[in-house]
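S.K.: Provide a 3D model corresponding to the input given below.
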Amino acid sequence: MTSNTFDNSNTYRDSRSRRLIENWLEPTGVTLNGNNPWDLQIHHPDFYSRVVRQGSLGLGESYMDHWWSCERIDQFIERVLLANLGERAHTRREKLVYQLQTSLTNLQSKTRAFMVGEQHYDFGNDLFEAMLDSTMCYSCGYWKEASTLHEAQVAKLDLAARKLQLEPGMRVLDIGCGWGSFAEHAARHYGVHVTGITISREQAELARRRCKGLDVEILLEDYRDLEGRFDRIVSIGMFEHVGQKNYRTYFDTVERLLAPNGLFVLHTIGSNNSTIGADPFINRYIFPNGVLPSVSQIMTPTENRMVMEDWQNFGADYDRTLMAWLGNIEAAWPGLPYDERTQRMFRYYLASCAGAFRARDLQLWQVVFSKRRAGRYDAPR
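M.R.: This next block holds a predicted model:
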């Protein structure tokens, strides 16, 4: 094959791929090299074939490689999802490989549980301190009456505390305590003893410093290894790392550790359906082995063992939370010791997730469970 023949073949392939992408985008109002903030500006001729071949992973990686840009990635993703094009982001090969992995392997086993901590949560406390507010909450804020990110995060922490009906002296378990946000809030304002667990060494170290002098114990431990008895249990932004093969084990653990009259608050991102899948970009670069649960996947393993007392959805608030994080990290980036590719990775991750929540493709649930306690339960809002 001559060089000209090869070049012509590449040109035909790229032209065909471009037409295919333009057809996909037609119902979204997104234009290639257009003038709207949600339009894509293409900087590399192989962008089209890469996205057709690799789907969502190719879209995200090509952004990291500066093959395209977009003033408002969040608006671009929102439009794509509202046009029901999300399924096109997953190639046949990617779906097949993921199905084989999830059927043959427990991706969230005890031996693999620390992977997400090492890859993402241990990325660097300096980066997360710049991105988050002073509570160091890395989960959705509650914006009902808040006007700032800090107010929204404090409101979220206190909402969970009030749902738990905390009283001084209670023993509280925080599964997936992060940098100690809830542990610090509950111990300081409600006078309870908190045991927090995390699988991130960086998180554990900072959480211990932040909770110094409070009745808080921070452990670097997997939830499956826990022993003891707790009056209340909370889990904020951790259930996404449990995985469908471990849901029953997770709730077995909660039931075993929770006192007879105890309450459990589960705060988790949720999926609109029960299909087991993961966005390949998020899975590779942000949260390896993460799986979002559906309503039925949460409820099925709790049947005949716990009472679902309350279910609140404030997923729309995650859009505003993510955009606040994005604004923080963009403003702080010149002073952070990371390269431009890492910046573009975080920008794409935060903005695309904001668009997904805005399109209501993702949800955020706070669910309250009890162990068949007597009497009425009125959830605060």
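
S.K.: Every contact and neighbour count from this point should use C-alpha atoms.
M.R.: Noted.

S.K.: What is the top strand by length along the chain packed up against?
M.R.: In the chain, with assignment by DSSP state E, the single longest strand is strand 258-271. The helices and strands touching strand 258-271, judged by 3 or more C-alpha pairs under 8 Å, 6 or more residues apart in numbering; DSSP states H and E, are strand 230-236, strand 362-370.

S.K.: Can you say which of the ones you listed is packed in most?
M.R.: Most buried of the helices and strands packed on strand 258-271, by mean neighbour count (mean count of other C-alpha atoms under 10 Å): strand 230-236, with a mean of 24.

S.K.: Mind giving me the packing neighbours of that one?
M.R.: For strand 230-236, the packing partners by 3+ C-alpha pairs under 8 Å, 6+ apart come out as strand 171-175, strand 258-271.

S.K.: Give me the distance between the host helix or strand of residue 58 and the centre of its chain.
M.R.: Counting by DSSP states H and E, the element that carries residue 58 is helix 47-64. Mean C-alpha position of helix 47-64 versus that of the full chain (C-alpha atoms, centre = their mean, to the nearest Å) differs by 22 Å.

S.K.: For the comparison step, fold the sequence that follows:
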Amino acid sequence: MPIHPFRHRVERLLGEADVRVVVDAPTVPIDPARAPADSRCDPCVMQVHDERLYARLIEQGSLGLGESYMDGWWDTPCLDGLLFHLLDARLDKRVPGIAARLDGLRSRLLNLQSRHRAFVVGERHYDLGNDLYQAMLGRRLVYSCGYWRAADNLDDAQEAKLDLVCRKLGLQAGMRVLDIGCGWGEALKFAAQRYGVSGVGITVSQEQAEYARELCAGLPIEIRVQDYRELDEPFDRGFSLGMFEHVGVKNYRRYFEVARRCLREDHSTGGGLFLLHTIGSNVSVRRTDPWIARYIFPNSMLPSAAQLARACEGLFVIEDWHGFGPDYDRTLQAWRDNIERAWPSLPARYDERFRRMWRYYLAASMATFRSRRSQLWQCVLSPRGMPGGYAAQR
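M.R.: Alright, predicted model coming up:
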């Protein structure tokens, strides 16, 4: 059988990332125990089952890599390790694919996160089914990075993160708190039970809202299905945990204007406090990875530090900027371990192709944090600057 014309080119590129290609090798299932956070999976092997893969990678870049894995065209015993190798070698920059170019053009011409598009990610991702997220996220349905500084398991890491947020905001009994992108309501529930606050949470997901209302029943918490741009009412404090990735650079300024107008004046603190918890990028971009956009988070993008600072200018003083990106790698590993154990008991609608898609999503996310291509930031903002300065909490 003749060798595929693109095979040598792909093998050469992958070789630069210390990835070896093996053709028609037996499929070896992923074993989460073989992929610790510092693993480089040496030797790293891509097992090719379909030689059409080579052309697909050259033509489609990261979109073709992810879709071909979903289609079963290749396997590897350590998926997050292989993807780490590729990102660490910057191969995604050398083989961007036509989809990345088209997405870049689209993002410049259109506001992909406009108000009428705001609910798309809720319908396509967050409304997949609470059973999937309950299986993956642990005791608390918190779909953002845990704080592992003094934790050794996922549930403790998520509780530590929620408490960190409350301490950074200086929550006190009687305060009214806004949660932009409240998910399944765990953060507001925690704040109400531990710190005696009341609050409003907004989400673009119907399923999340229904679950959150049941979770917070009996507490002074209101859950709404609402776009953040509609908010115009007073709060003492505000936070947003893992929602800003859906806002988009064309809307960053508007987002912070909304957050600013919703904070009551408080002369003891220079105005209310707002905490932004978001994944961040080392460089300023206008779009996300094409595979992530198509299959996981439509119309998403990661902000850079420069974009955040520009959007806040004149509206907020940045009191504290706390980065703990490596904690997200560990959080994702815990989510993967949970979902792999639970998969046999999940409904049949989550078929094998969906399983490979979800496995690829978690592994690719681990790789971005492990390679330090993505960061996790918590920024504490005040409208006027706190008199005497802000005492940072860790």
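
S.K.: Overlay them and tell me the TM-score.
M.R.: For these two chains in superposition, a TM-score of 0.94 is obtained (TM-score structural alignment, normalised by the length of structure 1); 369 aligned residues with a C-alpha RMSD of 1.4 Å.

S.K.: rewinding a little: which residues in structure 2 does the helix holding residue 58 of structure 1 align to?
M.R.: Counting by TM-score structural alignment, helix 47-64 of structure 1 pairs with residues 53-70 of structure 2.

S.K.: where exactly do the helices run in structure 1?
M.R.: Here structure 1 has its helices, by DSSP state H, at 3-25, 47-64, 73-82, 92-104, 115-116, 125-131, 149-163, 181-190, 201-210, 247-257, 280-285, 295-299, 316-332, 340-358.

S.K.: got these as JSON lines, with mean neighbour count and distance to residue 171 of structure 1 columns?
M.R.: Converted to JSON lines, those look like this (neighbours: other C-alpha atoms under 10 Å; distance: least, C-alpha to C-alpha, whole Å):
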{"stretch": "helix 3-25", "mean neighbour count": "14", "distance to residue 171 of structure 1": "53"}
{"stretch": "helix 47-64", "mean neighbour count": "21", "distance to residue 171 of structure 1": "43"}
{"stretch": "helix 73-82", "mean neighbour count": "23", "distance to residue 171 of structure 1": "41"}
{"stretch": "helix 92-104", "mean neighbour count": "13", "distance to residue 171 of structure 1": "36"}
{"stretch": "helix 115-116", "mean neighbour count": "20", "distance to residue 171 of structure 1": "28"}
{"stretch": "helix 125-131", "mean neighbour count": "17", "distance to residue 171 of structure 1": "28"}
{"stretch": "helix 149-163", "mean neighbour count": "21", "distance to residue 171 of structure 1": "13"}
{"stretch": "helix 181-190", "mean neighbour count": "22", "distance to residue 171 of structure 1": "10"}
{"stretch": "helix 201-210", "mean neighbour count": "19", "distance to residue 171 of structure 1": "18"}
{"stretch": "helix 247-257", "mean neighbour count": "18", "distance to residue 171 of structure 1": "11"}
{"stretch": "helix 280-285", "mean neighbour count": "18", "distance to residue 171 of structure 1": "35"}
{"stretch": "helix 295-299", "mean neighbour count": "15", "distance to residue 171 of structure 1": "25"}
{"stretch": "helix 316-332", "mean neighbour count": "20", "distance to residue 171 of structure 1": "30"}
{"stretch": "helix 340-358", "mean neighbour count": "21", "distance to residue 171 of structure 1": "34"}
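
S.K.: Show me the one of these that comes nearest residue 220 of structure 1.
M.R.: Among the helices of structure 1, helix 201-210 comes nearest to residue 220 of structure 1, with 6.4 Å by C-alpha to C-alpha.

S.K.: And the contacts of the closest one?
M.R.: Residues outside helix 201-210 of structure 1 that contact it (C-alpha atoms under 8 Å, 6 or more residues apart in numbering) are 117-118, 121-122, 124-125, 178-181, 184, 197-198, 217-220.

S.K.: quick revisit: right, so the helices and strands packed on strand 230-236 of structure 1: which one is the most enclosed?
M.R.: Neighbour counts (mean count of other C-alpha under 10 Å) averaged over each of those peak at strand 171-175, with a mean of 25.

S.K.: residue range for that strand in structure 2?
M.R.: With TM-score structural alignment as the criterion, strand 171-175 of structure 1 aligns to 176-180.

S.K.: Check how far that stretch sits from its aligned residues in structure 1, on average.
M.R.: For stretch 176-180 of structure 2, the mean deviation from structure 1 after alignment is 0.2 Å (mean C-alpha distance after the TM-score superposition for structure 1).

S.K.: which residues sit in contact with the aligned partner of residue 331 of structure 2 in structure 1?
M.R.: Residue pairing (TM-score structural alignment): residue 331 of structure 2 is matched to residue 321 of structure 1. Shown in contact with residue 321 of structure 1 (C-alpha under 8 Å, 6+ apart): 140, 141, 149.

S.K.: can you redo the helices and strands packed on strand 230-236 of structure 1 as a markdown table with distance to residue 243 of structure 1?
M.R.: As requested, those are exported to a markdown table (distance: least, C-alpha to C-alpha, whole Å):
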| stretch | distance to residue 243 of structure 1 |
| --- | --- |
| strand 171-175 | 15 |
| strand 258-271 | 12 |
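
S.K.: Nearest to residue 28 of structure 1 among those strands would be which one?
M.R.: strand 258-271 (22.3 Å).

S.K.: centre of the chain versus the closest one, how much separation?
M.R.: Here strand 258-271 of structure 1 is found 18 Å from its chain centre; the criterion is C-alpha atoms, centre = their mean.

S.K.: Excluding chain neighbours, what is closest to residue 324 of structure 1?
M.R.: residue 149 (6.7 Å; C-alpha to C-alpha, 6 or more residues apart in numbering).

S.K.: didn't the one you found look like it was pressed against residue 140?
M.R.: No - using C-alpha atoms under 8 Å, residue 149 of structure 1 is not in contact with residue 140, being 9.8 Å away.

S.K.: OK, contacts around the equivalent of residue 91 of structure 2 over in structure 1?
M.R.: Mapped onto structure 1 by TM-score structural alignment, residue 91 of structure 2 lines up with residue 85. Counting by C-alpha under 8 Å, 6+ apart, residue 85 of structure 1 makes contact with residue 24.

S.K.: ditto for residue 38 of structure 1
M.R.: Per C-alpha under 8 Å, 6+ apart, neighbours of residue 38 of structure 1: 30, 70, 71, 72, 73, 74, 75, 76.

S.K.: And residue 340 of structure 2? What does it align with in structure 1?
M.R.: So, by TM-score structural alignment, residue 340 of structure 2 is matched to residue 330.

S.K.: ok so, going back, nearest to residue 326 of structure 1 among the helices and strands packed on strand 230-236 of structure 1 would be which one?
M.R.: The closest of those to residue 326 of structure 1 is strand 258-271. By C-alpha to C-alpha, the value is 18.6 Å.
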